[in-house]
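> Mind folding the following:
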Amino acid sequence: MFEKLKISLIEAPIIKKGDYNYFVHPITDGVPLVDPDVLKEAAEGIKKFGNLNVDKIVCVEAMGIHIATALSIITGIPFVVIRKRQYGLEGEVAVHQITGYSHGELYINGLKKGDKIILVDDVVSTGGTMIAVLKAMEKMGIEIVDVFAIVEKGEGKYIVEGETGFEVKSLVKVNVVDGKVQIEGSRDEN
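Prediction:
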């Protein structure tokens, strides 16, 4: 299961951003080319292993958008994008996030108290974005039913779980060793 995703991750190039080993992959970066079969495999994995008893799928701009879109198409559940751009809409909530390689503001629109959601993202590595978004949504009174990242790298999953109390599910766990992506496990092996 997830063979195309695994192969594409193993073949992903690695670049350094300071001390951070960053793998460049179509699901996590949109380059060099997004294979629809890999994207479909990822969306079907979330559908199979995620709790989709929700009103909305929520993702964070930019690399969660294609995942949420694919998941929305196969489930019929609408999705909301947490944006990096402020719109000034009524009820908009600003969230400050810090990752292993950047920081900035995110803006939540289209969610209200009582909404039941699944948060989907491309990768959890440092946990900075997920922690900020989960805490903000919880403060807004949103019912977070499930949290899902396609790829788990490093200790980010455990950091998010420790800081928020929410379990973070993933399809594939990877690490970068000697400049290459190594698959350390996948949901189909659990």
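> Going by C-alpha atoms from here, please, whenever you check contacts or count neighbours.
Fine.
> for this protein, longest strand please?
Using DSSP state E to define each element, the chain has its longest strand at strand 143-153.
> gap between the helix or strand following that strand and the chain center?
Under the assignment DSSP states H and E, the closest C-terminal helix or strand after strand 143-153 is helix 156-164. Relative to the centre of its chain, helix 156-164 is centred 14 Å away, using Cα atoms, centre = their mean, to the nearest Å.
> Here is the second sequence; please produce its structure so I can put it next to the first one:
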Amino acid sequence: MVNPSEFIKQHIRTVPDWPQAGVQFRDITTLLQDPKIFRVLIDIFLARYADAKLDLVAGMDARGFILGSVVAYELNIGFVPIRKKGKLPFTTVSESYELEYGSATVELHTDACKAGDRVLLIDDLIATGGTMMAGKKLLERLGATVVEGAVIVDLPELGGSKLIQESGLSLFKVCDFAGH
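Below you'll find the predicted structure:
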């Protein structure tokens, strides 16, 4: 029997020198194109969170939307998008952070969650951890409890997963890749 994490890892495409020279980009779109692989991926998350007593799933822009909305639907709970600055039409709170290649800002509607909500924060990948930490801060600013962060891929050498865990947030990773 194949280990589900290894199965997923084997189907992630590596794109060399993108978005800049020296970077090995881990492309998860190959997981989404094949219905069997996509189902295995979603089932990994569902098995983990089936009994977690969550109120919401929050997905990070943009690939976290794909995973998060499907997981929320299957768990029969709401989904909250955390978007790049300027993309949400209602009143927002924002958080800026550093990326591997610069800086960015994400936003969340002020009514996206309420105090006491138990939220799963999901994205496709952890590199430096800035994106997930910004999402965590936004949700907590609105009074939610971020129960766990979840990703498909961890790039441990870039230090993001360590940063997230040091912040007190538990992190679930489907697989990891050495190097970046």
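> Now the TM-score, please.
Once the chains are laid over each other, their TM-score by TM-score structural alignment, normalised by the length of structure 2 reads 0.82; 171 aligned residues with a Cα RMSD of 2.4 Å.
> coming back round to it: packing partners for the longest strand of structure 1?
When contacts are defined as 3 or more Cα pairs under 8 Å, 6 or more residues apart in numbering; DSSP states H and E, strand 143-153 of structure 1 packs onto helix 36-49, strand 116-124, helix 128-139, strand 169-177.
> Could I get the buried residue list for the first one?
So the one you mean is helix 36-49 of structure 1. Burial within helix 36-49 of structure 1, assessed by neighbour count using 16 or more other Cα atoms under 10 Å, is assigned to 38-46.
> what does stretch 131-145 of structure 1 give?
Neighbour-count burial for stretch 131-145 of structure 1, counted by 16+ other Cα under 10 Å, picks out 131-134, 136-137, 140, 142-145.
> for stretch 10-18 of structure 2, same thing?
11-12.
> what's the distance between the spatially most central residue of structure 2 and residue 91 of structure 2?
What sits nearest the mean C-alpha location of structure 2, by Cα atoms, centre = their mean, is residue 123, with 1.4 Å. According to Cα to Cα, to the nearest Å, residue 123 of structure 2 stands 23 Å off from residue 91 of structure 2.
> Next: residue 98 of structure 2.
Taking Cα to Cα as the measure, residue 98 of structure 2 and residue 91 of structure 2 are separated by 23 Å.
> Now whatever residue of structure 1 lines up with residue 176 of structure 2: closest residue in space that isn't a chain neighbour?
For residue 176 of structure 2, the equivalent position in structure 1 is taken to be residue 173, counting by TM-score structural alignment. With Cα to Cα, 6 or more residues apart in numbering as the criterion, residue 173 of structure 1 has its nearest non-adjacent residue at 4.5 Å, and that residue is residue 152.
> Alignment lookup: the one you found to structure 2.
Counting by TM-score structural alignment, the partner of residue 152 of structure 1 is residue 154.
> Can you give me the distance of its match to residue 103 of structure 2?
Remark: distance between residue 154 of structure 2 and residue 103 of structure 2 (Cα to Cα) = 20 Å.
> Quick check: the match of residue 176 of structure 2 touching residue 156?
No - checked against Cα atoms under 8 Å, the pair residue 173 of structure 1 and residue 156 is beyond contact range at 10.9 Å.
> picking up where we left off before, farthest-separated two in the buried residues of stretch 131-145 of structure 1?
Of all pairs drawn from these, the one with the largest separation by Cα to Cα is 132 and 145; the distance is 16.6 Å.
> Quick check: residue 127 of structure 1 vs residue 186 of structure 1, distance?
Counting by Cα to Cα, the gap from residue 127 of structure 1 to residue 186 of structure 1 is 19 Å.
> Neighbour count: these two, which is higher?
Taking residue 127 of structure 1 and residue 186 together and counting by other Cα atoms under 10 Å, residue 127 has the greater number of neighbours (24 against 18).
> residue in structure 2 matching that one?
Per TM-score structural alignment, residue 127 of structure 1 is aligned with residue 129.
> Just give the closest residue to its match, not the sequence neighbours.
Nearest non-adjacent residue to residue 129 of structure 2, counting by Cα to Cα, 6+ apart: residue 160, 3.8 Å away.
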